[in-house]
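Enquirer: Below is the sequence, then the predicted model.
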Amino acid sequence: MLTTPARILRSRRLTRGLLVSGFLSLLSLPTIAQDSAASAPAGFAECKARLQEQAIAAGVSSETASEVMARAEHLERVIELDRRQPEFTTTFADYLNRRVNDARISQGRELLKEHQELLARVTRETGVPAPYLLAFWGLETNFGSYFGKMPVPSSLTTLACDPRRSTFFTQQLIAALRIIDEGAIPADQMEGSWAGAMGHVQFMPTVFLQHAVDADGDGRRDLWNSLPDAMMSAGKFLQSMNWNGDYRWGREVLLPDNFDYSLADGRRLPLEQWREMGVTDAFGNPLAREPIDAALVVPAGHQGPAFLAYDNFRVIMGWNRSEFYAIAVGHLADRIAGAGMLQNPPPEDAPAMSRDNIISLQEALLERGYDVGKPDGIMGPATRSAIRQFQAANGLIADGYPGETVLTRLDVLVIQ
């Protein structure tokens, strides 16, 4: 059984001690700072000075801005991670099975009991049911077991001084400085992902400023060491995106024979209309007569599971824009609440395509007159639309999924 992470139990006295010891350590190790400065790219010092001025102009105290920016270092590893593109895309089966597994389900159910009072309070105040809060927590940090170890001020300074997404990360850096300025966490304890996501639920700094709350009443919004703050903040964020407590995220469904898969293109139709088409729940029962719209999602094509996604599915995607992520949150929440496995699990033998494979696929579609835009190695909406058109023109099920038959017909070789 997972207990509340040890870092939640740190006392303020310990925090002050860590601050002092951390500061003395910095003073006693000048060579590290010198080495970092020597390895920083040209213009980094000037960039830090500009960022410091921008932060002060945005309302960060001069003391916080100067102290934190003086210690901010250029982290080449952050640039490497920002530039890195995965060689292979992840299949839906691999993505889902890695994230919604027996261990995480069991742990989530234990935590549902352990934190019943806290989670019930969050649900009362935000309308977000406890299993969803646990699902986000589980997917983001494996229930608080790993927050990331990158120093957020240095990571964000590095990215703000890189031209690729400077504007976005400048905003995040200034927000992080404001968080430090308000006393939420000392600068040397602000750790997170390489991109600056932080705490139990991995909020970016701007999201923290807008939606983090002090739920335990200690005067600080602490998403690292306070589970009440983290869970309530997650609930408030979802509430701000119009979470509808009257409905679930969506559901697995069964589609009738000869179903028109071109309808799985993101369009939202009334649930009654899906019902009239012969769509049922995963056990073959008629869909409920509810006044709600839904979109059909088939993440693994016609051979895999199908889902009707309700309004809360879009809310989940406001947290993370991946359809795979949104389905994983919803399914994990269902499992934590006691539901069983998918009735039609995704096929595990689907090809994991590399970016080069996808570019070859896009080029093959272009050569045959199907518009995918510029080949970029990303399986986006335009590519899926082109696949549907190719499938329909060639007598195949038009599900927009690049299965083995599509790849063979387009002469795209995928080596596993």
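Expert: It's in. Quantities reported herein were computed from a predicted structural model and do not represent experimental measurements.
Enquirer: From now on I want contacts and neighbour counts done on CA atoms only, so please keep to that.
Expert: Noted.
Enquirer: which outside residues touch the host helix or strand of A326?
Expert: A326 belongs to helix 323-336 when assigned by DSSP states H and E. If you take CA atoms under 8 Å, 6 or more residues apart in numbering as the criterion, helix 323-336 is touched by 92, 95-96, 99-100, 105-106, 108-109, 112, 131-132, 134-136, 139, 249-250, 299, 313, 316-317, 320, 340-341.
Enquirer: another structure for you, compare them:
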Amino acid sequence: MPRLQWFQYLSYALTVSAVLLFSSAQAQEKADPAFEQWVKEFRKTALKSGISAEVYDQAFRGITSPDQWVLDRASYQPEFKAPVWQYFDNRVQKRAIERGQQEKEKMKPWLDKIEKRFGVEPNILLAIWSVESSFGGILGNDQVMRSVVRSLATLAYADPQRKKFGRQQLLAALKILQAGDVEGKHLLGSWAGAMGHTQFIPTSYQAYAVDIDGDGKRDIWNSIPDALATAANLLSSNGWQKGKPWGYEVSIPARKLPAGKMTVAEWEKLGVKRANGESFPSKKAVAEIKLPAGRNGPAFLVFKNFFVLKRYNNSDRYAIAIGLLADRIGGATPLVNDWQRPFTPLNSVQVEELQKLLKQKGFYTGDIDGKAGPGTRKAVKEFEKRAGIEVKGYPSKEILELLKKQ
């Protein structure tokens, strides 16, 4: 951690007042005596870890119960539970590609500076920014961003599988507050405490946060350059290979392929080819086959950088989504062998139209965001019930056309 400068003391004072204001809303909820006792006991651990009593007490002032919203989200993670086509459709889509290309032009000086320092190409960073926070769009959404202190305390107190994670991250979050790196009103994050434009958990922030804009703060909440540089630092520190691919879509032979890693030349001998007909740039590179939707879906030959992306989120789906979106931002064509869907898919603009029609008819109350998430699918099911047709919940072209007719 960098030493506190005089302006950070001022930031700390603002943190105190912001935490108090935020906590007043928390106080309206019914107190949980058992949770309050846990907070009291954890205070001893925090103080032993170097957290001052003042910082701890102010951080928890008004927080008297766990956040059920956090526990609900912890039980459902799209990386592992969403249908594969849905996961990719919501991330590698027209709106994200176009926005990424716009931001690439807008942020070019910073992206060039970051690439020069860390060796991570802009398209990858833009894809991470999109997937993690919709280019910062979620940061002002209080339905998604919650108190990091309360969220992590909730996991440490009430989630047996994430108890250790919650305690570790909570201590790190308190140290971030104590260091004055962020005002309390901005110490908001996902259900798991992921923060800022590029959604860093507290310990990762401590390890990789960068002040590239030179204002004396490692500010991933308000400084886009800092956030993108922080993401680049994480990838670089974990072995990102500059100028190397994350992977390629490939076509595979009908016969069963061996598991594990081999050189590109060895894969080619077994009948693996690039799906677009181009040749592989390197025959000696070591790679592995990934089939996220099984043999009937797209196949990918992935390299070292794919596994570095998994250090950001340990999910094959996540790493492939980042890679595919980065490629599309860079001008690549869509997949040759697309995802198999049980309906005719919509693009993001059409999903927006679907959401607007569902909202007009009273079935949908969420954001018009072009993403077919749980709220959209639930609204489709309600519409299907009312229309007297088979209930599937798919945001399909067929449902959109039926909505237009009614």
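Expert: Thanks, I have it. The shown structure was predicted, so the numbers you read here are calculated from the model rather than taken from an experiment.
Enquirer: Overlay the chains and give the TM-score.
Expert: TM-score for the superposed chains, counting by TM-score structural alignment, normalised by the length of structure 2: 0.75, backed by 331 aligned residues with a CA RMSD of 2.7 Å.
Enquirer: if we can go back for a sec, with structure 2 overlaid, report how far the helix holding A326 of structure 1 is off on average.
Expert: Compared with structure 2 after fitting, helix 323-336 of structure 1 has a mean deviation of 0.7 Å; criterion: mean CA distance after the TM-score superposition for structure 1.
Enquirer: What range does that helix cover in structure 2?
Expert: Mapping helix 323-336 of structure 1 onto structure 2 (TM-score structural alignment) gives residues 316-329.
Enquirer: so who does the most centrally placed residue in structure 2 touch?
Expert: The residue lying closest to the centre of structure 2 (CA atoms, centre = their mean) is E132, at 2.9 Å. E132 of structure 2 sits next to 197-199 when contact means CA under 8 Å, 6+ apart.
Enquirer: which among those residues gets closest to A156 of structure 2?
Expert: Nearest to A156 of structure 2 out of the contacts of E132 of structure 2 is Q199 (CA to CA; 19.5 Å).
Enquirer: what residue of structure 1 matches up with the closest one?
Expert: By TM-score structural alignment, Q199 of structure 2 lines up with Q202.
Enquirer: Now which residue in structure 1 aligns to the residue nearest to the centre of structure 2?
Expert: In structure 1, the residue equivalent to E132 of structure 2 is E140, according to TM-score structural alignment.
Enquirer: again with V148 of structure 2
Expert: By TM-score structural alignment, V148 of structure 2 lines up with V152.
Enquirer: ok, that match to S39 of structure 1 distance?
Expert: 19 Å (CA to CA, to the nearest Å).
Enquirer: quick one, which of the two is more surrounded?
Expert: More crowded of V152 of structure 1 and S39, by other CA atoms under 10 Å: V152, with 28 against 13.
Enquirer: my read is G217 of structure 1 is in a strand, agree?
Expert: No. Counting by DSSP: H, G, I helix; E, B strand; the rest coil, G217 of structure 1 falls outside a strand, being coil.
Enquirer: Neighbours of it, how many?
Expert: Counted with other CA under 10 Å, the neighbours of G217 of structure 1 add up to 10.
Enquirer: what residue of structure 2 matches up with it?
Expert: With TM-score structural alignment defining the correspondence, G217 of structure 1 maps onto G214 in structure 2.
Enquirer: Buried ones in stretch 63-83 of structure 2, by neighbour count?
Expert: Along stretch 63-83 of structure 2, these residues count as buried under the neighbour rule (16 or more other CA atoms under 10 Å): 63-67, 70-71, 79.
Enquirer: Strands of the stretch 101-250 of structure 1, start to end?
Expert: 150-151, 191-192, 250-254 (DSSP state E, counting those that start in this stretch).
Enquirer: Determine which stretch of those strands is the most buried.
Expert: Neighbour counts (mean count of other CA atoms under 10 Å) averaged over each of the strands of the stretch 101-250 of structure 1 peak at strand 191-192, with a mean of 23.
Enquirer: Aligned to Q93 of structure 2, what sits in structure 1?
Expert: Per TM-score structural alignment, Q93 of structure 2 is aligned with N101.
Enquirer: State the distance from that match to G108 of structure 1.
Expert: Taking CA to CA, one finds N101 of structure 1 at 11 Å from G108 of structure 1.
Enquirer: between these two, who's got more neighbours?
Expert: Taking neighbours as other CA under 10 Å, N101 of structure 1 and G108 compare with G108 leading, 27 against 12.
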